[in-house]
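In: Sequence and predicted structure, then a few things I'm wondering about:
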Amino acid sequence: ISLAIFEGEWTLTRGRHRIIQLLRAFLPAQPPTLIHGSDDYFLWRTSADTAPSQFSASKTSIWFKFGIPKHAFHAWVSVRGRLPKLGNESDESRDHIYLSCSYSRSVWDSFFTQTSFNQPYTFGEVIRWVHHSTPPGKIRTICKLVMQAVFYALWNERNKRFHTSVARHPQLIIKEIQIILKANLYGMDQNVGNTNRISSVRSNPGDRYLHLWFQNFPS
C-alpha cells in the first residue's frame, strides 16, 4: 500500500465512481505507518471465518510456471469441490470420475508403467502425490502437468458422453494427453534454453523437461 500513501495521507483519486467510494468507506481514516525498505505483500482470506494469510503459488499443485491455463483452472475448480454434478448420483463423486471407475483407472495406470512413483488411488492421494511423493524440481513440475491434464481429459470425456452418448477408447485419451504434454514440455525447454543463451549458462541435455518425460513416462 506504500504507493497509496504520501506524507501520511491517502492518495486516492477524487473520482465519484461507486467502487472508489466503497474503497474509501472501508479504508481506515489514519493510514498505517510504513516501514521503509520493505515490500508490500498481500494477505488472502478464503472465508469470513478464517484468518488472512499469505498466498504462495509455489506451494500449490495448481498454479505454477509453465502450467496449461485451462488445465490449471479446471484442477482448481476440482480441488475446491465446485464442479457441477448431475444430481446426487454416487458415480458423480470426484474419486469416481477421476480415479476409481475402470475407465479413469486405465488412463491413470498408463502413466505409471515405467515410473517408480507410488501410484495414487484417491483424489486426496493425487494431491499429496504431487507434493510429497515426487522429487522436487522439473520432475515434480511434470507430475503436476500430468495430474492436471488427466483431470481435464477425463472431465472432458465425461461431458462428451453426456452430450453425444459416444464413448472414446481410453487409449485415445491417453494419446491425446501425451501429445499435449510433450508439446508443452518442448516449449518449456525452448523457453529455458533461450534464457540460458542470454545468460551464457550451458544446459545439460539430460536435464531437459522432454528428456525427463521420456525417461519417466510412456511416450
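Out: On my side now, so go ahead. Residues are numbered from 1 along each chain as shown.
In: drop to CA atoms for contacts and neighbour counts, all remaining ones
Out: OK.
In: The residue nearest to Q119 when sequence neighbours are not counted: neighbour count?
Out: Nearest non-adjacent residue to Q119, counting by Cα to Cα, 6 or more residues apart in numbering: F112, 6.9 Å away. By other Cα atoms under 10 Å, the residues close to F112 number 16.
In: ok so F112 is a strand residue?
Out: No. Counting by DSSP: H, G, I helix; E, B strand; the rest coil, F112 is not found in a strand; it is coil.
In: Surely it and Q215 touch.
Out: No. Using Cα atoms under 8 Å, F112 is not in contact with Q215, being 11.9 Å away.
In: measure stretch 162-181 end to end?
Out: 26 Å (Cα to Cα, to the nearest Å).
In: Quick check: buried residues in that stretch?
Out: Judged by neighbour count (16 or more other Cα atoms under 10 Å), stretch 162-181 contains these buried residues: P170, I173, I174, I177, Q178, L181.
In: Please apply the same query to stretch 193-205.
Out: Here stretch 193-205 shows G193 as buried, counting by 16+ other Cα under 10 Å.
In: That stretch: end-to-end distance?
Out: Its first and final residues considered, stretch 193-205 spans 10 Å by Cα to Cα.
In: Which ones among the buried residues of stretch 162-181 map onto helices?
Out: P170, I173, I174, I177, Q178, L181 (DSSP state H).
In: Now tabulate those in a markdown table and tack on distance to I5.
Out: Shown next, in a markdown table, are these (distance: Cα to Cα, whole Å):
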| residue | distance to I5 |
| --- | --- |
| P170 | 58 |
| I173 | 54 |
| I174 | 54 |
| I177 | 49 |
| Q178 | 51 |
| L181 | 46 |
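In: Below is an additional structure, to be compared with the one above:
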Amino acid sequence: MITRINSVPPPVEEAGSDCLLWRHRENDYKAWFSSKNTWNQIRRQGDTVEWSKLIWFSHTVPRDSFIAWLAIRNRLSTGDHTQIWGEHQSCRLCGEPNESRDHLFFVCPYSYTIWTELTSSLLPRPNPDWGITVTMLLSPRRSNTDSCLLRLSFQAVIHSVWRERNSRKHTGVYRTAQQLTRFIDKTIRNRSSLRYKSAEKCSALMIRWMGRNE
C-alpha cells in the first residue's frame, strides 16, 4: 500500500484545483450526474428480448405496462400458479376451472370479446392464442400509428381484465364486457390526446383511434 501511495505524484499548484467528475460510461467522465447511466453501470444487464417493444415505449401508461410486463413473463398469480400454494382458482370471468395466463388473455370469452371489440379494425383476424397474438403485435407490417395503438390496447386490456378479475375475487363487484370495453376505449382516447414532442403524431393517434370503426 505504501508503494502504491508513493507512486502517485503529489499535487502541484500548476495543475489547478481538483474537480468532481461522474463516470457515465467506460472512460467517459462528466461534471453532471446521470441516474440512468449510473444504474446501467451497476446493474446486471441481460440480452434485449423481442417482446420488450410491446412493453416499453414513449406513449405507454406505467401501470398498464407493469402488469403487461408481469403477464408476458407469466408472473401473475393465476390459478395454475397458486395451486402450488394449495389454493385452487377458477376463472372469475367465465368459470373455466383451470385459470392460467394464456386462458385469461385471450381464450376467456369475456376478455376475447373486449379484445376483439377494441382491435378488430386494427388487427385483422384477432386470435385468442397468447403466443400468436404477441407474434402478430410484433409484426412490422403495419403503420407506426396502428402499432402504437395496438400496444396501448394490449396493455390496457391486460391491466383492466386483471383488475376486473381481482375485483370479482375480493369484492364481488362485477362489470360487463361492454362496460369494461367502454372504460378502456376512454382510457386510450385520453392517452392519445396528450401532447408529446410531436403534435402531428398525437393527432394521428387520436384520428386513427376515433375513426377505426367507421
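Out: Cool, got the structure. Every value quoted in this text rests on a predicted model; they were computed, and no experiment measured them.
In: Let me know the closest of the buried residues of stretch 162-181 of the first structure to A72 of the first structure.
Out: Nearest to A72 of the first structure among these: L181, at 13.2 Å, using Cα to Cα.
In: Run through the residues that contact the closest one.
Out: The contact partners of L181 of the first structure, by Cα atoms under 8 Å, 6 or more residues apart in numbering, come to L145, V146, A149.
In: ok, now how distant is the first one from A25 of the first structure?
Out: What that stands for is L145 of the first structure. Taking Cα to Cα as the measure, L145 of the first structure falls 43 Å from A25 of the first structure.
In: Over to P136 of the first structure?
Out: As judged by Cα to Cα, P136 of the first structure and A25 of the first structure stand 45 Å apart.
In: what does T164 of the first structure give?
Out: 52 Å.
In: again, but for G193 of the first structure
Out: G193 of the first structure is 50 Å from A25 of the first structure, by Cα to Cα.
In: Can you report how many residues lie near the closest residue in space to T115 of the first structure that isn't next to it in sequence?
Out: Leaving out its chain neighbours, the residue that sits closest to T115 of the first structure by Cα to Cα, 6+ apart is N216, at 5.3 Å. N216 of the first structure has 18 neighbours, counted by other Cα under 10 Å.
In: how about N216 of the first structure, what's its partner in the second structure?
Out: Counting by TM-score structural alignment, N216 of the first structure corresponds to R212 in the second structure.
In: now F111 of the first structure
Out: Per TM-score structural alignment, F111 of the first structure is aligned with L118.
In: ok, now H163 of the first structure?
Out: Match for H163 of the first structure (TM-score structural alignment): H170.
In: Just want the most central residue of the second structure.
Out: Centroid-nearest residue in the second structure: S65, 2.4 Å away (criterion: Cα atoms, centre = their mean).
In: OK, contacts around R189 of the second structure?
Out: M206, W209, M210.
In: quick one: which of the residues you listed sit in helices?
Out: If you go by DSSP H, the contacts of R189 of the second structure have M206, W209, M210 in helices.
In: Closest one to N37 of the second structure out of the residues you listed, please.
Out: For those, the nearest to N37 of the second structure is M206 (34.3 Å; Cα to Cα).
In: any idea how far the residue nearest to the closest one when sequence neighbours are not counted lies from P124 of the second structure?
Out: Closest residue to M206 of the second structure apart from its sequence neighbours, by Cα to Cα, 6+ apart: S192 at 5.3 Å. Distance from S192 of the second structure to P124 of the second structure, counting by Cα to Cα: 22 Å.
In: So these two - more neighbours on which side?
Out: Neighbour count, other Cα under 10 Å: between S192 of the second structure and P124, S192 has more, with 24 against 10.
In: thinking the more buried one is in contact with C202, fair?
Out: Yes. Between S192 of the second structure and C202 there is a contact at 6.1 Å, judged by Cα under 8 Å.
In: would you turn the contacts of R189 of the second structure into a markdown table with neighbour count and distance to I72 of the second structure?
Out: Output for these, formatted as a markdown table (neighbours: other Cα atoms under 10 Å; distance: Cα to Cα, whole Å):
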| residue | neighbour count | distance to I72 of the second structure |
| --- | --- | --- |
| M206 | 20 | 27 |
| W209 | 22 | 25 |
| M210 | 14 | 28 |
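In: Considering those residues, which is situated nearest to S111 of the second structure?
Out: Comparing these against S111 of the second structure with Cα to Cα places W209 closest, at 19.8 Å.
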